[in-house]
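# below is the sequence, then the predicted model.
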Amino acid sequence: MKRIMLVCSAGMSTSLLVTKMQAAASEQNIEVEIFAVAQDDVKNQKNIDIVLLGPQVRFLLNKMKEKMNPKGIHVAVIDSINYGTMNGKAVLENALKLSD
């Protein structure tokens, strides 16, 4: 099972997207754990496979890659359109492609 962590400024704006992604995963019988955290809480997380950054914290991309990639954790910024429209299915598909 993949663990996907969404990161935003306060962890709140991504909560709705987490719900949409979980619904998409359920519809497709994909076993994933998806959760959201504030950017300050990233350091406390363990056993993550994929980190998705909200567009508003895209400035963290290089820092996160430096920290996470050596551990085998994939990092990407969520597409702004998919984020804005809360397209959980598309965000989930893009996340899972990172770890293929």
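Nice, thanks for sending it over.
# for the rest of this, base every contact and every neighbour count on C-alpha atoms.
OK.
# buried residues in the helix ranked longest in the chain?
Counting by DSSP state H, the longest helix found in the chain is helix 15-27. Across helix 15-27, burial judged by 16 or more other Cα atoms under 10 Å covers 15, 17-22, 24-25.
# next up, a structure to set beside the first:
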Amino acid sequence: MKKIMLVCAAGMSTSLLVTKMEKAAAAMGDEVEIFALPISEGEKRVGDVDCILLGPQVRFQKNTIEKAMDAAGVSKPCDVIDMKDYGMMNGEAVYKKAKAMMGE
């Protein structure tokens, strides 16, 4: 089962997006684990996931996540969620982006 981690400032604002992404995945018949964490926790979990998406409000932290991956000796797809998709809570678009990042 694929795991997608969303990283945001406090892990709260992204929880609604996680729910919408889970609904989109279910509608596509995909089994996937999606969860959101604040940046401080996300750094510790980079080795546990298949894809990392950062909320637009923490785009400046992408380097922090990349350094954490280097330190853990892992390489995972990592990108910032599109601001429009985040603002509209477009779970389907964000999930499709994650799938594309994982080569699906």
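Arrived safely, thanks for sending. Because the structure is predicted, anything quoted here is derived from the model rather than measured.
# what angle do the helix or strand where I34 of the second structure lies and helix 15-27 make?
Following DSSP states H and E, one finds I34 of the second structure within strand 32-38. Here strand 32-38 of the second structure points in a direction 170 degrees away from that of helix 15-27 (axes from the mean of the first three to the mean of the last three Cα atoms, to 10 degrees).
# return the residues in contact with Q39 of the first structure.
7-11 (Cα atoms under 8 Å, 6 or more residues apart in numbering).
# can you give me the strands in the second structure?
In the second structure, the segments counted as strands under DSSP state E are 2-8, 32-38, 51-54, 78-80.
# can you tell me which helices and strands the last one packs against?
So the one you mean is strand 78-80 of the second structure. strand 51-54, helix 62-72 (3 or more Cα pairs under 8 Å, 6 or more residues apart in numbering; DSSP states H and E).
# can we see that at 6 Å?
Where contact means 3 or more Cα pairs under 6 Å, 6 or more residues apart in numbering; DSSP states H and E, strand 78-80 of the second structure is packed against strand 51-54.
# ends of stretch 84-96 of the second structure, how far apart?
15 Å (Cα to Cα, to the nearest Å).
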